[in-house]
Each structure stands twice: as structure tokens, then as C-alpha cells.
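Peer 1: one predicted model, sequence on top.
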Amino acid sequence: MGETLGKLFVPLSSLPGLYEYPAECKEPVFNPEDHLKPTFGGIVQLLFLACVYGCILFYASNLISDGSELLLLIPSIAPIVGSVVLPILGAVPDGAIVLFSGLGPNAQDQLTVGVGALAGSTIMLLTIPWALSIWAGRVNINSKGQCTYRKPASAPDKWRKLSKNRTRHDMLNRTGVEPNYEAMSSGALTMILTAIPYLIIQGAAFEFEGDSEEKIASEEKYYALVGLIFCTIAFFSYLYIQVRNSRTNQVLEDVVDSKRMDALKHGLLSLQGIFYNSLNGEVLANGGDPSAQNLLGFEHKKNSL
């Protein structure tokens, strides 16, 4: 399977001079009359492939973003889009890289690249996007030191969450985000607990370091199995916690309301679809029969299409 999927990509070994440099590339000589610098093997081709793959990933990420916004319009799954659906979609490529890298003939060498890509993407997610999300999500801080996420009753019509034309001093001292203590503490605990499988297999690697490859493989396979079981349990536990917490997420409700308003303006959703939850709750509260509830759900699906 690994070899079959590998045919979808250009093999780097086919790029001229990327691994074995010709003699003229090892000692390049610049000729002023050519007005061109010498090419260094397959570096140019490699950069071109990186740009092509980057464009594909950029287009795919936009599709995921558009699809996730449309999923927010479905009341039954809107609470779990950001906490369950998107994390799974983000983890699938990393897991596929590690899985397929271990299916080829040189599994040990390829796994080094796969795990390196996984670690690099994780570190990148914990640094650049996190910082950018704080910068993009910042709002004004009032005199009481509170973030103004909601419009005050006495605010003028031109009120904005983030004022424009601020000085650099005000941007650094009078804008910010308001962290949620429960979300941050539970997130930190989740990160610590889900890192235990790495310690399990890494501890075994330290223990049997220096032995033959056959002995290392025979000894570490049990630790790898324990790590796999722990990862599976941690994964489903994470999904359960996220689904449970999504029912009382006020920030998520505000995001969903905003997406519904945009969908209403562009004709993607009807008024009946927006008030589906309220109407459904009213039917049940008034003791309506199940057929009325089913009819309401059918009309909502029909008008949402």
C-alpha cells in the first residue's frame, strides 16, 4: 500500500543531482557572461515541488474551512464541529504520514522522517497559529480590565470590538483576549495525559539502546502495543470530553449565530432553519406528538438544502 500511494508523488531520487551531485555542481564556477548563477543539483526542482504541494494544501484547507462553516448550520452537529470534526481532520494527514512511511521496505529510515514531520507540525501548531489566533481575536479592554466581547448598552452605533487607528502602546496594553480558566486547565491536563504514550515507547527505546535490531524489535513491540492501547483510550476519552463540554459553550453559540446570519444573508439558510432549535423545543415543551417533531425536522432539512 505504501508503494502504491507513493506513486502519487514525484520520487525525490529522480531529481537530477539532489543526492549525488555531479562534479561541476560540487565546485560551481560563475561565468559573468552567462548572467546566470549555476544550478545546484535538484534544489530548484525540489523547491518547485514544495510550492506545488503547498498550493494543493492551501486549496484543501480552504475547502475544509468552507465545509466546517456549513456544518455549523446543522444544529445537531454544530457543537462538535470545532472540538471533534476539525481536530480529526487535522490529525488524519499526520497519522497517514507516519502510517504510510512504515509500510515500505526501509521502514526504519522512513519512520524517522514521518515522526519528524509529526513533531514539527505539532510544534508549529503550538506556536505560530496560537499566537496568530490571539492577535486576530483580540478586543478592546475597558477601564475595569475586562475584554469587551459584547456591545455595551450605552455604546454608540459605531462601536467596534477592536477600535481602529490605535497607537502601538494601546495595541499592546489596551487590547487582549480573555482566557477561560476551565478550558485552559482542562486543555493543559489533556496535553499532559496524551503525552504519556510517547514516554512509554521512548522509555523502552532508552532501555534497549545499543542492542541488536532483532532484540530491540522483539522487546519494544510490547511497549508499542501498550502505547497503541493507551492512545486509543485517550482518543475516545478526548472525544467524549469535547462532546460533553460543547453543550455549554457560550462562545461556540455566538460563532454559530454569526455563521447563521451570514448564511441567511446569502440565501443558504431559511428563517425556519435558524429557529429550528427554538421551535423544536417549543413543540416538546407543549407536549406535541412525535409526528409534529419529525415533520418539523423534515421541513428544516428540506429548507436547508
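Peer 2: Looks like it came in fine.
Peer 1: all contacts plus neighbour counts: C-alpha atoms, from now on.
Peer 2: OK.
Peer 1: so the most centrally placed residue in the chain is in which element?
Peer 2: Nearest to the geometric centre of the chain sits Gly90, at 4.2 Å (Cα atoms, centre = their mean). Following DSSP states H and E, one finds Gly90 within helix 86-101.
Peer 1: put this next to the first one:
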Amino acid sequence: DTCTTSGPFGVFPDCEGLGASVFLNLVYGYALLTAAGFISDGSELLLEILSPGLVGGLLLPILGAVPDAAVIIASGLGASKEDAQEQVSIGMGTLAGSTVMLLTIAWGGSLILGRCDLSSRGTAINKTLTPKASIAEAANKTGVTTDTDTKTNAIVMMASCVTFLVIQIPAWMGMQANKKIDLAAAAVALGGLALYCGYQVLFPELQRRKIAAAQAKAARKRGAMFAAHLGNTMGGILIDGEVNVQALNKMFEQFDSDGNNEVDVQELKLALVAMSVTMQDTEITDGDVEVWLKEFDKDGDGLISRAEFCAGMTHWVLEQAKNLSVRPRRPSFEGSLREGGRHELSAARGPAHAGLEPLLGSTPEQEAGEGQGEEDESDVEEEDDEEPMTKSQIIKKAILFLAIGMAMVTLFADPMVGAVSSLSKALGLPSPFFASFVLTPFASNASELVSSLYFASKKRKKNISLTYSQVYGAVTMNNTMCLGLFMVVMRAQGLEWTFSSETLTILLVTLLVGYLGASRETFKSRLAVPVLALYPLSIALVCFLDFVVGWN
């Protein structure tokens, strides 16, 4: 195989042979996947501390589109005009593939994983699914239900399609390389981005839901860890796979300071403040209290009963144990949660916390005097990373993750473009578009795909609403920010617009799925198959229009 080096610093290999091209696509694709993961994790950390508004409405949507945008820019810049005309099709493949993948695989897969039984009124019943139903019953009597705001996001997504018409209509009239039209299209698309970000700032419902989900996730982890801490004195929070009820009752009694078998808002806040000291996280706010109350107070009376507390905490502990079983973690915390291993946590004490001593953990000095051996001491060091972080620690970690993700995207976007182009030639494909349509989106959008499927699998209305809203929001960013940058590249290189078939495919899929999302709130499971079928049909449509109709 003939290999050269290219990309940043001229150190990234680019090989022409099939085997080497496949290998490099896997390597660079994995690098972009990792970069997208860092950016997603950094954004999720920011969600734990942000309030919806300027940062949530402007920064986070843009961060989510960075990986695709980097590939689009790299596909047209850094090459001669002749090479750029061919390689820019990789950028279009990334743009089209990302949109189609999100609206078919993510949308349809979420419908399948999130489906619940439908009530007599035709709406989904949260977390209820009849097992072993026939195919006909599953198709027509199960589905998902979203909220009104999700319909609005679908309408916004469809409206963003107008950006493509600015460049496509003149192209149909024979003006494929008009710099003024390219500039106008870029201005309209980037103007659409500004309008969308403004909409997110003025009506930040999607950001509120994302922030609420992130805060609830952090609260569940913190609560499960504290339950594990208290359970250590009683043989562990999990005994033979079952939650230790005695430990939960002890935890409830420490929350219920007046002993009336109910925890009110003031008792909850005092208990969380004390717990935060034990967990070395003193950033308790009224928002944290609201999250706990919302998660536990099922009857909505503003009080948490013993039964509600034990049921909610049982769910949190089991969820955390499940997460540990599917994602490798440091063995120390896993042992504490599952086997009753001692989870040692430091606690700052002072007059401000007088009377709350039962909730405060032992100090390192006290625990060191209880005869713990060297093995436990090493566990303490390993567990430090598992303790909830303070606000400043969250900000530092988020910035670090975002910086790593951005750096990796900068380094590997251009090599990925070269690898896709080489793979396309090695396979004898007529255009690099087809390889980039399939490969690049699964690397750059993997975090959004996994996040969508994970949220949908919770089988709740609020989860599926967030899932579909994220999908519609990501496509809107493709239609504005990514298309705008693509037109900037076209204008800078003086390239011809030869993507009529790709544009029509994007518009058809976006409008079809967008119409579904905007016209109803409940989607029956039978819709999953035709929506998923749009993915291969999109590739077939591009082939037909390019090589049969001759639109290329």
C-alpha cells in the first residue's frame, strides 16, 4: 500500500490500499468518536451547574455540532481547488448522513426502546409494557407520547430547511458556482443559527429539560453513594442483590429530624446540607432540594413519607449498581455498593452543623483509629475521584474535557477526510459522499445517538420528549451552523454546488419525520419500521438521482 503523511503537522498517514484505508478509518473514526464523547461529557457537566439562558442557549447547541462542523471545514480547505471539489463531497456526506441517521436510526430506535402500552385514550402509560405481545398488538397498541414543546421543536426544525433553498433553487436554474449566491446562502444559514440560539435563550425549555436531567442524575449518584456509606455499618447497602431496608430506614430517620415519619422541605434541606459535608460537596442549593422532592414526593403533597423515601432510594441504589455492572468503575466504590465494603468519606464539622451529627460521616482521623488496614487506606485514595465534585471542580473538569475534545477534533478531522477519500477510491465508489454518509456520522454523532437511545429506554414521557427534542435540535444545527460553514468553504474555494440529489434527500427526510413530530404527540410502534427504512432509501435515492436522472 502506498502511504503518505498529511494533516496537522504532516504526521498523519494516508494510505491508498483497501486494508490500510479501512484501518485508518477505524483509527481516525475512533479518535473523532472519543473527541465527541469528551465534548458531550464536558457539556453534561456544565448542565449540572448552569441555569438555562445565554450559556445554555448559545454554547451547548454549538458544542454539539462541533465534530460535524470540523469535518465539513476540513473537507474543503487545505487542498487545491480540483481536489477540494471532490473532497467537499465528504463534507456533504457528513452533513446529509448526520441528519438522516438522527432522524431515522435515533428516532426509530428510540421509538422501539421507549415504547409503552397505550391507554384507552391513546396515550402511552409510563414504564408499562405488556410482555410477549403479538407483533400486531405491539405495533398498534404500544408507542410513545411526547409533550407540546417537542412538537414545537419539530416545527422549528422543518422551518430551518429554508436555508437549503437559498442555494438549491439557483442551482436548479443553472447557477452552480455563483459566489454571491454562496455568500447569501452562508448569511441566511448563519443568520438562522443566530435566530435558533436566540430562540433557545428566550424559550429555553429544551435546555431546562437537559439541565433537569443532568441534575437528577447527579442527585441519584450522590444519594446512592451516601446510602452506601451509611449501609457500611449494617453489612452493606446491598445484601445478596437486595437493598438493605434497615439501612434505608436508618437513613430516613436521620432525614426526619422531628420523628413524625415525614420529611418536609426544611428537614430535607438541612439533611442535604449535612450530607454534602460528608460527601465534601457544600454546593447545596434550592434547586437540589427541588430535585430530591420531585424524585421522592410521588403524591405531590410537599412531604416525603417513609414509604416514598425507601422506594425512591431503592430505585437510586439499584440504578447505580446497574450502571456499575455495565461500565467499568474503580473497584473500591463498586465494592462499597455491592459487598458492603467500607466507603470512607471525610467530613468537615463545625458549629453550623450542630445537631446533624448522625448524617455526618467519620473524619479520616476517627476512621484511622478504628483499626483499618492498609488495604482500606488504599481504597480511600481510589475513591476520591468517585466523590461528588464541588462547583469549581465541575467547571475545571468540564473545561478540561471540552479542551481535550476540541483539540482531538482539530487534529483528526482532516486525516479522517483523507482516509474516507482513500477508502472510497479503494472500494471503487463513484464518490466519497457514500462512504462519508455512512462512516463519519457514526463517529461524530455517536454520543447523541447513544444518549437518545438511553433516555428513551427509561420509558417515560419526559424522557422520550427530551430524546426527540435533542434529535430535532441537532438537525436544526445541521441545517444552520453546519450548512453555513459548508457555504463559507464553498465561497472560499470557488466550488460548484453539485449536491441537488443530496439536498433533496435531506429535505424529504427532514420534512417527513418533522411532519410526524409536529402533527401528533403519540407515535405508535408501527411507525418505527418505515422511519428506519428511510435510512437505506436515502442512499438509494441519491444513487438514483445522481446516476439515473443525472443530477450530479
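Peer 2: That came through fine. Since this is a predicted model, take the numbers as computed values, not measurements.
Peer 1: what TM-score do we get after superposing?
Peer 2: After superposition, the two chains reach a TM-score of 0.62 (TM-score structural alignment, normalised by the length of the first structure), with 234 aligned residues with a Cα RMSD of 3.6 Å.
Peer 1: check the gap between the residue nearest to the centre of the first structure and Val81 of the first structure for me.
Peer 2: 12 Å (Cα to Cα, to the nearest Å).
Peer 1: ditto for Leu125 of the first structure
Peer 2: For Leu125 of the first structure relative to Val81 of the first structure (Cα to Cα), the value is 18 Å.
Peer 1: so if I had to pick from the two, which one is more boxed in?
Peer 2: Val81 (20 against 12; other Cα atoms under 10 Å).
Peer 1: which residues sit in contact with the more buried one?
Peer 2: 68, 71-72 (Cα atoms under 8 Å, 6 or more residues apart in numbering).
Peer 1: let's see 10 Å
Peer 2: Applying Cα atoms under 10 Å, 6 or more residues apart in numbering, we find Val81 of the first structure in contact with 68-72, 74, 87-88, 243, 246, 252.
Peer 1: counting neighbours, which of those comes out on top?
Peer 2: Neighbour max across the contacts of Val81 of the first structure (other Cα under 10 Å) = Leu72, 23 neighbours.
Peer 1: what lines up with that residue in the second structure?
Peer 2: For Leu72 of the first structure, the aligned residue in the second structure is Leu47 (criterion: TM-score structural alignment).
Peer 1: OK, contacts around Asn277 of the first structure?
Peer 2: 75-76, 283, 297.
Peer 1: buried members of those residues into ChimeraX, please.
Peer 2: If you want just the buried ones from the contacts of Asn277 of the first structure in ChimeraX, going by 16 or more other Cα atoms under 10 Å, the selection is:
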select :283,297
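Peer 1: now the strands for the second structure?
Peer 2: In the second structure, the strands defined using DSSP state E lie at 3-6, 12-15, 116-117, 142-145, 238-239, 242-243, 262-263, 304-305, 522-524.
Peer 1: which residue numbers in the first structure go with the last one?
Peer 2: Right, strand 522-524 of the second structure. So strand 522-524 of the second structure sits over no part of the first structure, by TM-score structural alignment.
Peer 1: please tell me how far the aligned partner of Ile284 of the second structure in the first structure sits from Leu296 of the first structure.
Peer 2: Ile284 of the second structure maps onto Gly273 of the first structure when the alignment is built from TM-score structural alignment. To Leu296 of the first structure, Gly273 of the first structure is 10 Å away according to Cα to Cα.
Peer 1: so these two - more neighbours on which side?
Peer 2: Gly273 (24 against 18).
Peer 1: from Lys259 of the first structure, how far out is that one?
Peer 2: For Gly273 of the first structure, the distance to Lys259 of the first structure - Cα to Cα - is 12 Å.
Peer 1: before we move on, what about Ser133 of the first structure?
Peer 2: Taking Cα to Cα, one finds Ser133 of the first structure at 18 Å from Lys259 of the first structure.
Peer 1: neighbour count for the two, which is higher?
Peer 2: Neighbours were counted for Ser133 of the first structure and for Lys259 using other Cα under 10 Å; Lys259 has more, 17 against 11.
Peer 1: quick one: what's aligned to that one in the second structure?
Peer 2: By TM-score structural alignment, Lys259 of the first structure lines up with Lys217.
Peer 1: what span of the second structure is stretch 130-137 of the first structure aligned with?
Peer 2: So stretch 130-137 of the first structure is aligned with residues 107-114, judged by TM-score structural alignment.
Peer 1: for that stretch, what is the distance to the chain centroid?
Peer 2: Centroid separation for stretch 107-114 of the second structure versus its chain: 15 Å, with Cα atoms, centre = their mean, to the nearest Å.
Peer 1: ok, Val11 of the second structure - how many residues close by?
Peer 2: With other Cα under 10 Å as criterion, Val11 of the second structure counts 11.
Peer 1: hmm, I typed the wrong one, I wanted Ala407 of the second structure.
Peer 2: Applying other Cα under 10 Å, I find that Ala407 of the second structure has 12 neighbouring residues.
Peer 1: give the other helices and strands that the biggest helix by length in the second structure contacts.
Peer 2: As assigned by DSSP state H, the longest helix anywhere in the second structure is helix 391-427. On a contact count with 3 or more Cα pairs under 10 Å, 6 or more residues apart in numbering; DSSP states H and E, helix 391-427 of the second structure meets strand 3-6, strand 12-15, helix 18-49, helix 60-76, helix 81-101, helix 432-444.
Peer 1: give me the buried positions along the fifth one.
Peer 2: Taking 16+ other Cα under 10 Å as the neighbour-count basis, helix 81-101 of the second structure is seen to contain the buried residues 84-101.
Peer 1: off-centre distance for that helix?
Peer 2: That offset, for helix 81-101 of the second structure, works out to 24 Å (Cα atoms, centre = their mean).
Peer 1: before we move on, what about the first one?
Peer 2: Distance of strand 3-6 of the second structure from its chain centroid, counting by Cα atoms, centre = their mean, is 34 Å.
Peer 1: and for the fourth one?
Peer 2: Centroid separation for helix 60-76 of the second structure versus its chain: 16 Å, with Cα atoms, centre = their mean.
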